[in-house]
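Engineer: Next input, structure requested:
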Amino acid sequence: MTMPRTSPRIDEKIRARNIRLILDVATDVFSRKGFDGTRIAEIAELAELPKANIYYYFSSKEEIYSAIMMRLIAGWDEALTNIRADREPADALRDYIRAKLDYTRKNPRESRLFASEIIQGARFLSPKDRAHMRMATEKHAAVISQWIREGRMAAINPRHLFIMLWATTQFYSDFQPLACDALGTKTIRPVDYDAAADTIVRTVLAGVIPSSPAIP
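Structural biologist: Model prediction:
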């Protein structure tokens, strides 16, 4: 008697669901315990999956960690698509800042995990991922340089601008207790992120866009 087979479409849905579950659980554990303190057995227990299933999808703890980093970087890449030479600099920067803040708001654990990884010397961030981020920065810094040559932006250092934007947009999740103290609140609410976006956008555009009008 032959056992019934599931359809490829159902198999793929199960695979996607399990991978998403494993990465979500692993992100929580990594963000709390760090790489060294995380165990595959704990990820399996919290995901309510057999340990063998974890190894079915990922060959090692390092591979799970790398997949989390890749997911985060993909989110940042999506935000960077707003920085394009065919756009008005004010619109592009405004949309980029809001996209970065929105991603941070929705994915605080990933952002904090990445910050922790960097603080610890980027021990487990792969050379491939670091090279990708360098290339992405160079590509979009070139766009800003073009805007500067065209007289549409003040003559600033594009790379330092990006560093400043990363710092401001990620601070709210990476250092949430300190941000809460500064805001006089117990948690950062959506309205606080809206106020942050408005403040950052107004401040940046006033400094880099010639005769920038007030941005609503």
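
Engineer: Could you use CA atoms for every contact and neighbour count after this?
Structural biologist: Fine.

Engineer: following the lengthiest helix in the chain, which helix or strand comes up?
Structural biologist: With residue count as the measure and DSSP state H as the assignment, the chain has helix 8-37 as its longest helix. Moving toward the C-terminus from helix 8-37, the first helix or strand encountered (DSSP states H and E) is helix 40-47.

Engineer: counting contacts, what elements does that next one pack onto?
Structural biologist: Using 3 or more C-alpha pairs under 8 Å, 6 or more residues apart in numbering; DSSP states H and E as the contact test, the elements touching helix 40-47 are helix 8-37, helix 51-57.

Engineer: One more, so I can put them side by side:
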Amino acid sequence: MTIADTNRKGATRIQRRNREAILDAALGVFSAQGFRGATLDQIAEHAGLSKPNMLYYFASKEAIHEALLAGLLDTWLDPLRALDPKGEPVAEIMAYVHRKLEMSRLYPRESRLFANEMLQGAPRIMAALTGDLKALVDEKAAVLQDWARQGHIADLPPHHLIFSIWALTQHYADFDVQVRAVLGEGHDPYAEADSFLDTLFRKLLAP
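Structural biologist: I've put the predicted structure just below:
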């Protein structure tokens, strides 16, 4: 995942590298500490830069956080965008479930960053939630509803079906410590979840 556009016009290789280092460091700090608990000093230390040097790229903690969220939301929606109205309904939905679980496995820090923002009331991303995100979810919910009308899948509230997919996949990233503590050693949470969620949603979707 690209956490920022590091190919801005006119940026030197060092500038792109430093910007990427700042955003990667900030991702770790914000996902662990939350927005309120994170400090510019912590981010600069993890990025290996001085605080004044870091502020050359981003004017404030808010600016860093907003840059991360903007890139994250776009990437986070890619799996839903890929749901094809012309595809086989159950296969398309199951592919979405598996893509969302895989994103949780690969990008747990990003998932926790997003969850922390939601818990704070989404002050820095509300416009995107009520804009691009809502528009995409409404579009795909209409597809799900159409499939249900045609008898391809069970007649389920489409928005809540999407919410349940989010909840059951992102849980493994946001509550990773709890999941691993309960399962104990010798378990691969994501492999087990992949099989379980496949069974669960196929039964749920059966007309």
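
Engineer: Now the TM-score, please.
Structural biologist: After superposition, the two chains reach a TM-score (TM-score structural alignment, normalised by the length of structure 2) of 0.85; 200 aligned residues with a C-alpha RMSD of 2.3 Å.

Engineer: one step back: which parts of the longest helix of structure 1 are buried?
Structural biologist: When neighbours are counted by 16 or more other C-alpha atoms under 10 Å, the buried residues of helix 8-37 of structure 1 are found to be 18-19, 21-31, 35.

Engineer: which SS state does Asp86 of structure 1 fall under?
Structural biologist: Recorded secondary structure, Asp86 of structure 1: coil (DSSP: H, G, I helix; E, B strand; the rest coil).

Engineer: give me the number of residues near it?
Structural biologist: Using other C-alpha atoms under 10 Å, the number of residues around Asp86 of structure 1 comes to 9.

Engineer: Roughly how far does it sit from Asp11 of structure 1?
Structural biologist: 42 Å (C-alpha to C-alpha, to the nearest Å).

Engineer: Please apply the same query to Arg98 of structure 1.
Structural biologist: Distance, Arg98 of structure 1 to Asp11 of structure 1, by C-alpha to C-alpha: 37 Å.

Engineer: if we can go back for a sec, could the buried residues of helix 8-37 of structure 1 be laid out in CSV, adding distance to Phe162 of structure 1?
Structural biologist: As requested, the buried residues of helix 8-37 of structure 1 are arranged in CSV below (distance: C-alpha to C-alpha, whole Å):
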residue, distance to Phe162 of structure 1
Asn18, 35
Ile19, 32
Leu21, 32
Ile22, 32
Leu23, 28
Asp24, 28
Val25, 31
Ala26, 29
Thr27, 26
Asp28, 28
Val29, 30
Phe30, 27
Ser31, 25
Phe35, 28
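
Engineer: Confirm for me that Val208 of structure 1 is in contact with Pro158.
Structural biologist: No. Val208 of structure 1 sits out of contact with Pro158 when judged by C-alpha atoms under 8 Å, with a separation of 10.5 Å.

Engineer: chain center to the longest helix of structure 1, what's the gap?
Structural biologist: Shown here is helix 8-37 of structure 1, whose average C-alpha point lies 17 Å from the average C-alpha point of the whole chain (C-alpha atoms, centre = their mean, to the nearest Å).

Engineer: what do you get for stretch 22-38 of structure 2?
Structural biologist: The chain centroid and the centroid of stretch 22-38 of structure 2 are separated by 15 Å under C-alpha atoms, centre = their mean.

Engineer: what does stretch 148-155 of structure 1 give?
Structural biologist: Stretch 148-155 of structure 1 has its average C-alpha position 28 Å from the chain's average C-alpha position, going by C-alpha atoms, centre = their mean.

Engineer: what sits against the most centrally placed residue in structure 1?
Structural biologist: Residue closest to the mean C-alpha point of structure 1, counted by C-alpha atoms, centre = their mean, is Leu72 at 4.2 Å. The contact partners of Leu72 of structure 1, by C-alpha atoms under 8 Å, 6 or more residues apart in numbering, come to 110-111.

Engineer: how big's the offset between the host helix or strand of it and structure 2?
Structural biologist: Secondary structure here is read from DSSP H and E; on that basis Leu72 of structure 1 sits in helix 61-80. Comparison of helix 61-80 of structure 1 with structure 2 after fitting gives an average deviation of 1.5 Å (mean C-alpha distance after the TM-score superposition for structure 1).

Engineer: Buried residues, that helix. List them.
Structural biologist: By neighbour count on 16+ other C-alpha under 10 Å, the buried set for helix 61-80 of structure 1 is 61, 64-69, 72-73, 75-77, 79-80.

Engineer: Same check on stretch 81-94 of structure 1?
Structural biologist: 82-84, 89-90, 92-94.

Engineer: likewise stretch 132-139 of structure 1?
Structural biologist: Going by neighbour count (16+ other C-alpha under 10 Å), the buried part of stretch 132-139 of structure 1 is Thr137.

Engineer: hang on, the earlier thing: which two from the buried residues of stretch 81-94 of structure 1 end up farthest apart in space?
Structural biologist: Checked with C-alpha to C-alpha, these reach their widest spread between Arg84 and Arg94, with 12.4 Å between them.

Engineer: wait, what's in contact with Ala115 of structure 2?
Structural biologist: Shown in contact with Ala115 of structure 2 (C-alpha under 8 Å, 6+ apart): Asp174.

Engineer: Can you tell me what it aligns to in structure 1?
Structural biologist: In structure 1, the residue paired with Ala115 of structure 2 is Ala115, using TM-score structural alignment.
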